[in-house]
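A.B. asks: next comes the sequence, and after it the predicted model I'd like to discuss.
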Amino acid sequence: MRFPPVYLALLLWSAIAVVSVAAQQSTPAQPAASASPETPQRPLTSLNNLQGLPVAEVHVRSAAIENPAWLEPLLVQKTNEPLDKYKVRESVQALYNTGRFSVIEVEAQRNARGEIVLVFDARENFFFGSILVEGSSDQPSGTQLLNASKLNLGEQFSEETIAAAIAGMQHILQENGYYRAAIQPSYEWNSKDQEVKVLFVVKKGSRARVGHIVISGTPGLDPLQISDIAKLHPGDEVSANRTTRALQRLRKRYQGRNRLEAQVSITHRDYRPENNTLDYTFEIVRGPVVDVKVEGANLRTGLVKKYVPIYQENAVDDDLLAEGSRNIRDYFQTKGYFEAKVGFTAKNDPAADRTNIVFDIDQGERHKVVEIEITGNRYFDKETIRERMQLQPAGGLQLHGLYSQSILARDVRNIESLYHSNGFLQAKVAGNVQDDYRGKKGAIKVSLKVDEGPQTLVGTLNIYGNSAISTDTLRSLIQMTEGQPYSETNAAADQVQVTNYYFNRGFPDVRFESSAKPAPHNPQQVDVTYKITEGEQVFVDNLLISGLHYTKPFVVQREMAIQPSQPLSQEQMLESQRRLYDLGLFNSVEMAVQNPEGDATHKNVNFQVVEARRYTFTYGLGFEVQTGQPSSSTQPQGNTGASARISFDVTRLNFRGRDHTITLQTQYGNLKKHALISYSAPRWWENKNLTMNLTVFYDDTFDVRTFEARRLEGSGEIKQSLNKATTLLYRLIYRRVSIPEDTLLIDPSLVPLFSQPVRVGMPAFTYLRDTRDDPTDSHKGTFNTFDTGVASNIFGSQANFSRFIAQNSTYYQFHKKRWVFARSTRIGFEEPFSSTDFIPLPERFFAGGSNSHRGFGVNQAGPRDLQTGFPLGGQATFLNNLELRTPPLPLPFVGNDLSAVVFHDMGNVFTSAGDIVDSLFRQTQPRQDQCLNLANPVCNFNYISHAVGGGVRYRTPIGPVSFDLGYNLNPPVFPIVRENRTDQLRHFNFFFSIGQTF
């Protein structure tokens, strides 16, 4: 039998009635044979003759339900009970309420013992599993068409929703000129998962063109001028962007002529199918010229337009002008004119087609906030209260302090809110301003008097209605506790916390109600009650994933934090979505619960992904400006200059259907030519904490003026993430470094030694621990790393040496967490062993520049060649950086994006590791007189060089743009024997770059 829920009772009384009702009142049918799978019809059997017979078995049969056990508790008709047609009716209704079924047939048969076997045969509803658009690559895009369809993943399918979706897409197509577009839906049905995948194939046809343009109203311009201003002419292609920009240009034209009330709209669009054109009718009411003047004070036009909202609202009325008066008053008050008064007059002159608006400003005398006094506070100290205030006394860059009536009112509200949220429900704050404070003209004192009133505490806290989650667990989640201050803010926070906890454990219908009433024996206490209505717990039935073309399904499945049979958790759904985005394989990841309105206790969860393009091409052009740039062979220190950079990269995502990536990176510049190929394989050996990277690159580097290094290197790396902060790197590096002899600017006798090609094979280990809040602009946390490696003949290396480098950086916030003190210490050393006597030149340490020691130009620190004066690097380095970072500076035009730094850098590059300890307290270059003896120079560059300086940081979305100026307090001297002269490194160096120094 077929049982629509409305007429189920009648249906159960007679088979004839069943047939009649089913034919007239059945649920909406699925699409015809082309759109929906057919369901065989079963013969009808009356239950009247079976009433009262014992029921031996009750089953639910559906192609979409693999395990119907979760449906059995919904059936009111139980086994081993007499057949009751009313219970059967209630059972059918309960199955309908799940939302999973469109038609339910009840079969009743007798077994060999004469008992009833009852079967509820359910025909499933279908829900949208994926919704895609094909055939629209340009405007409107497929995404725009999907948005216009207003179809939602997981909602129930019906022909009506498809028709409405097509109508919505046709509308946006017509807005873009495609009046001849055809949209054909196709369906892929999946009865098992009750989903239908819909593909809309769009054939746009030819785009309509602009036909006649009719102008009505009072434009004050001829139609040809209007077309030229709007850049909309007959014959142009029709598009939504074109018409939107046309309206914007016209409004801008009228506003530019101070017709601020001008109204421009398109009132009619008439499509002419015979020639595929669209006629427009524009209605333009230009309005009067609005002349805004300011009298009594100087206020530049830009500020008038900023503070008077008639320029943004395209309207003129008293409310907007009054708001503009308040804004102008507040502006002058923040500049120290605390008694400023602003009024306005508006006069219409229809004969002259003008509206004259005059803001009359009475600045009064300029004042200075010399003191802000807070009294009456006992529960909170003054520092806590001041943290919530915008009022500021004069001092620093605030020459007159910060005060206005609106700021004072806002601060009063904030302080009262602070007290109310801590149980002082009757707290009041009164603000008072005293002029000519202590007889000093123009000095004002702002007084804030706090009347705390009694504090209301929580007497008893009663939680009831919960059964699935214990009271102890709920109490651990909430802020409200007995004996603590009572506030509605805490009650609201508890509601959010508790409901989220239930949501994430599969209770989507949970309700939380709070109430408070005075305690019967203590007027300063309230008894709080939390009533919880849990609702039914919902579990995950299946995970349905669509949109995979190249990606292998297991790659997605392993990222799923939510799994079948688990409670339906919002938190786990969001975590699954985040993990899928983190793979970098998908442009979008949409998720939804199938059948969201149904009462089913088991629901499918849909994930629809859109794969990203597998090939990505990026290119860029950049430069850096600083001192110490390589120049000619006669400039050991280099010159101040800029180095251009051009880059071109190719990235191949989704390699072999996995989250593996192949990357080609190239860079060409004055200082560096670079080509790299890398292969990255996350989840190595299916371990989410392991990532394998293989890299091969060629480098031609000229950032050290002494030589040009050509490096061919291959490396394999295993990255192990122990936790969010800690990472281990295991690497095997194999490289061949050569130095062209004609680029080696040192003593000619050393050229054969240093220019020999060197092959280096080195296993290395790196430990990283990073707890910084933002690696590009850190305010708190630490950064610790050490790296060690050994180059040996055992690994195919021609040079034998060990290498160690460590860094410790810390960041401290202070003074209301607005200032930052940052420090960093780096130490590194290399030691040759076995048959190796010296470290190859490209493997040595070099320092100097914006990210190491700002007292030196780029790579200018440490030992130098005495014949040419060029740096040679060293086998050890020690650097210590101290930096004080200010909060944003309140300067005009830059807002809160500009801040300053003051720094002290110390350290150097040393000849060997043993020289670090000997030089730690050596503040000047030893024996400078011997170093300047050109006849027989003997130089020692092992000492601690100090630099002080300052800089600015301008915050951008990609990190702070930095400009630093450093002054070297004790730069070294050195001879240039080849040119028979001596030199000294410059004191001043400047650097322009992106990012903090460390």
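C.D. replies: Alright, I've got the coordinates. What you are looking at is a predicted structure, and each value in this text was computed from that prediction instead of being measured.

A.B. asks: only C-alpha atoms for contact and neighbour calcs from this point on.
C.D. replies: Will do.

A.B. asks: could you pull out the strands in the stretch 351-500 of the chain for me?
C.D. replies: Here the stretch 351-500 of the chain has its strands, by DSSP state E, counting those that start in this stretch, at 354-362, 368-375, 428-434, 443-451, 457-464.

A.B. asks: list the buried residues for the shortest one?
C.D. replies: This points to strand 428-434. Lys428, Val429, Gly431 (16 or more other C-alpha atoms under 10 Å).

A.B. asks: to Ile16, which of the strands of the stretch 351-500 of the chain lies closest?
C.D. replies: strand 457-464 (50.8 Å; C-alpha to C-alpha).

A.B. asks: A further structure is provided below for comparison with the first:
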Amino acid sequence: MITRFSAHTYILVLLLQLLAPVSMSLRAQQLTPPTISYEGQTVSSVEIAGRPDLNVRQLRQLIAQPINAPYSQAKIDKSIAALKKSGQADDVKLEVRPQSNGLEVMFVLQPAMYFGMFDFGKASNVFSYTRLLQIANYPNQEPYNAARVEEAESALINFFHRSGYFMATIEPELHTDAPRKVVNVLFHIDLKRKAKFGNIILTGASPQETKHLADSLHSWGARLRAAYLKTGKPYSLKKLDTATTYLKGVLGKQHYLAGQVRLISANYNPQTNRADITFKVTQGPEIAIKTQGAHVWGRTMKKLIPIYDENAADPDLVEEGARNLVSYFQGKGYFDAKVHSRIEKQPSDGTAIWYDIDKGRKGKVAAVEFHGNQKFDDDDLASHVLVKKGRLFSHGKFSGQLVRKSVKNLENVYKNAGYSHVSVTPNVVNNGGKLSIAFQVVEGVQDIV
């Protein structure tokens, strides 16, 4: 039984199914080269695979290699010998996969069966087949392993619950294809009713802030940003994620830049078919970002000051914001702009971050020059630099950031042409507001291939 899904997807999975035994055999040889020794490394899992017709639980008693213990080749050899002696397999092949948490050890009983197709029944009409394959972590070209089916079942149930199908059930059914040596898995999935939103609960913030946040979820701003939550509306994980981000933004507008909002529970009531949603709010201290000496629009400040994204008043982030402000004003023609930052603690336990801005007077890029270049002429190199000479009604383009990027671009041009030892040094001269920018090129010798 195959449900309806994309013909391309079907053909792809069918090809994988047909090629699985050959590819798996080659991969097994690659995974366990005889020259590699795993002796003493921690074993994170031990599985028996390849034979859906056998009682794996009984065979587990024959495994001498324990999990969460050092790998022992002697115990591995003993386990293989015991499995062969049981008469349940013609041969046993060992697969060892190094992972970040330890070694995954798999005893593959021969003749082995491999995973074929995953069929998700009517659930493919609600979710895309490829999405369900991702959630189930489809074991491409792997020998059949009952534990993998259980993991896929658990992952699918969690996904359905998170998507609002809290009463969903799954019953896996195996279909063996002996000629092809594959096992197709049919997941009988009954999604049942999709839940609706119940009560929206906010915890952790002050009563005043809690009311403000709750009201914001019913505002026009929330509607425009698809963050509107209302009791009785269809349950949506995407909307919950959007609402979490939106609430965090609302905290930021209240100067709680280090504030956090987390979705901590969705308690489902099968009698009402509604899920009560609880958000955990951590206000944190107030962090006010202020400027003096020059005006910068709020939207621009949020782009330039990384504290807004990182939600922390870290000194390094404060200084990065100052550098970004310098580049911003330099880009507007204030080439001598200086920005000094300072952090002040407030009596209310909050923090004020001040950016003192001295724009200086406007200047103009009078010249952009290149020296030492022989391989490329000036026009060729000029097309790769981001600083630009001023025109009649333009001050040109300049900032320290643009100069650094221009140097990198020029070096890449030469390296792509085979000059691996090229170096480019910028020199900026400010003569009464008129900038002369020179790039000194030392090409070096072109590589010979």
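C.D. replies: Cool, the structure landed. Owing to the predicted nature of the structure, the values given are computational and were not obtained by experimental measurement.

A.B. asks: still on that earlier bit, distance to Thr301 of structure 1 added to the strands of the stretch 351-500 of structure 1, as CSV?
C.D. replies: Shown next, in CSV, are those (distance: least, C-alpha to C-alpha, whole Å):
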stretch, distance to Thr301 of structure 1
strand 354-362, 13
strand 368-375, 26
strand 428-434, 31
strand 443-451, 30
strand 457-464, 54
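
A.B. asks: quick one: closest of those strands to Lys231 of structure 1.
C.D. replies: With C-alpha to C-alpha as the criterion, Lys231 of structure 1 lies closest to strand 354-362 of the strands of the stretch 351-500 of structure 1, at 28.0 Å.

A.B. asks: and that closest one against structure 2, how far off on average?
C.D. replies: Compared with structure 2 after fitting, strand 354-362 of structure 1 has a mean deviation of 2.1 Å; criterion: mean C-alpha distance after the TM-score superposition for structure 1.

A.B. asks: buried ones in that strand?
C.D. replies: Quick answer for strand 354-362 of structure 1 (16+ other C-alpha under 10 Å): Arg354, Thr355, Ile357, Val358, Phe359, Asp360, Ile361, Asp362.

A.B. asks: distance to Arg89 of structure 1 added to these, as CSV?
C.D. replies: Output for the buried residues of strand 354-362 of structure 1, formatted as CSV (distance: C-alpha to C-alpha, whole Å):
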residue, distance to Arg89 of structure 1
Arg354, 76
Thr355, 74
Ile357, 74
Val358, 77
Phe359, 76
Asp360, 78
Ile361, 79
Asp362, 81
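
A.B. asks: for those, which one is nearest Pro682 of structure 1?
C.D. replies: Nearest to Pro682 of structure 1 among those, with distances taken as C-alpha to C-alpha, is Phe359, at 65.1 Å.

A.B. asks: quick one: map the closest one onto structure 2.
C.D. replies: Under the alignment (TM-score structural alignment), Phe359 of structure 1 maps onto Tyr355 of structure 2.

A.B. asks: what residues are up against its match?
C.D. replies: Ile289, Lys290, Thr291, Gln292, Ala322, Val339, His340, Ser341, Arg342 (C-alpha atoms under 8 Å, 6 or more residues apart in numbering).

A.B. asks: one more pass at 6 Å, please.
C.D. replies: By C-alpha atoms under 6 Å, 6 or more residues apart in numbering, the contact set of Tyr355 of structure 2 is Thr291, His340, Ser341.

A.B. asks: quick one: neighbours of the first one, just the number.
C.D. replies: Meaning Thr291 of structure 2. Thr291 of structure 2 has 15 neighbouring residues, counting by other C-alpha atoms under 10 Å.

A.B. asks: the equivalent of it over in structure 1 sits in which helix or strand?
C.D. replies: Matched by TM-score structural alignment, Thr291 of structure 2 corresponds to Val294 in structure 1. Using DSSP states H and E, Val294 of structure 1 falls within strand 289-295.

A.B. asks: in that strand, what's buried?
C.D. replies: Neighbour-count burial for strand 289-295 of structure 1 flags Val289, Val290, Asp291, Val292, Val294 (criterion: 16+ other C-alpha under 10 Å).

A.B. asks: compared with structure 2, how much does the following helix or strand past it deviate?
C.D. replies: Proceeding N to C from strand 289-295 of structure 1, the next assigned helix or strand is helix 301-307, under DSSP H and E. In the superposition against structure 2, helix 301-307 of structure 1 averages 1.9 Å from its aligned positions (mean C-alpha distance after the TM-score superposition for structure 1).

A.B. asks: how much space between Asn140 of structure 2 and Ser45 of structure 2?
C.D. replies: 19 Å (C-alpha to C-alpha, to the nearest Å).

A.B. asks: please apply the same query to Val424 of structure 2.
C.D. replies: Distance from Val424 of structure 2 to Ser45 of structure 2, by C-alpha to C-alpha: 53 Å.

A.B. asks: next one: Ala312 of structure 2
C.D. replies: The value you get for Ala312 of structure 2 to Ser45 of structure 2, if C-alpha to C-alpha is used, is 40 Å.

A.B. asks: quick one: contacts for Arg180 of structure 1?
C.D. replies: Under the criterion of C-alpha under 6 Å, 6+ apart, the neighbours of Arg180 of structure 1 are Gly205.

A.B. asks: one more: Ile357 of structure 1?
C.D. replies: Going by C-alpha under 6 Å, 6+ apart, Ile357 of structure 1 touches Asp291, Val292, Thr345, Ala346.

A.B. asks: my read is that Asn604 of structure 1 contacts Phe539, right?
C.D. replies: No: counting by C-alpha atoms under 6 Å, Asn604 of structure 1 does not reach Phe539; the two are 8.7 Å apart.

A.B. asks: hang on, Ala205 of structure 2 in a strand?
C.D. replies: No: applying DSSP: H, G, I helix; E, B strand; the rest coil, one finds Ala205 of structure 2 to be coil, outside a strand.

A.B. asks: and it, what pairs with it in structure 1?
C.D. replies: Residue correspondence to structure 1 (TM-score structural alignment): Ala205 of structure 2 is matched to Thr218.

A.B. asks: what is the neighbour count of that match?
C.D. replies: If we define neighbours as other C-alpha under 10 Å, then Thr218 of structure 1 has 13 of them.

A.B. asks: these two touch, right, it and Pro288?
C.D. replies: No: the criterion here is C-alpha under 6 Å, and Thr218 of structure 1 misses it with Pro288 at 10.7 Å.
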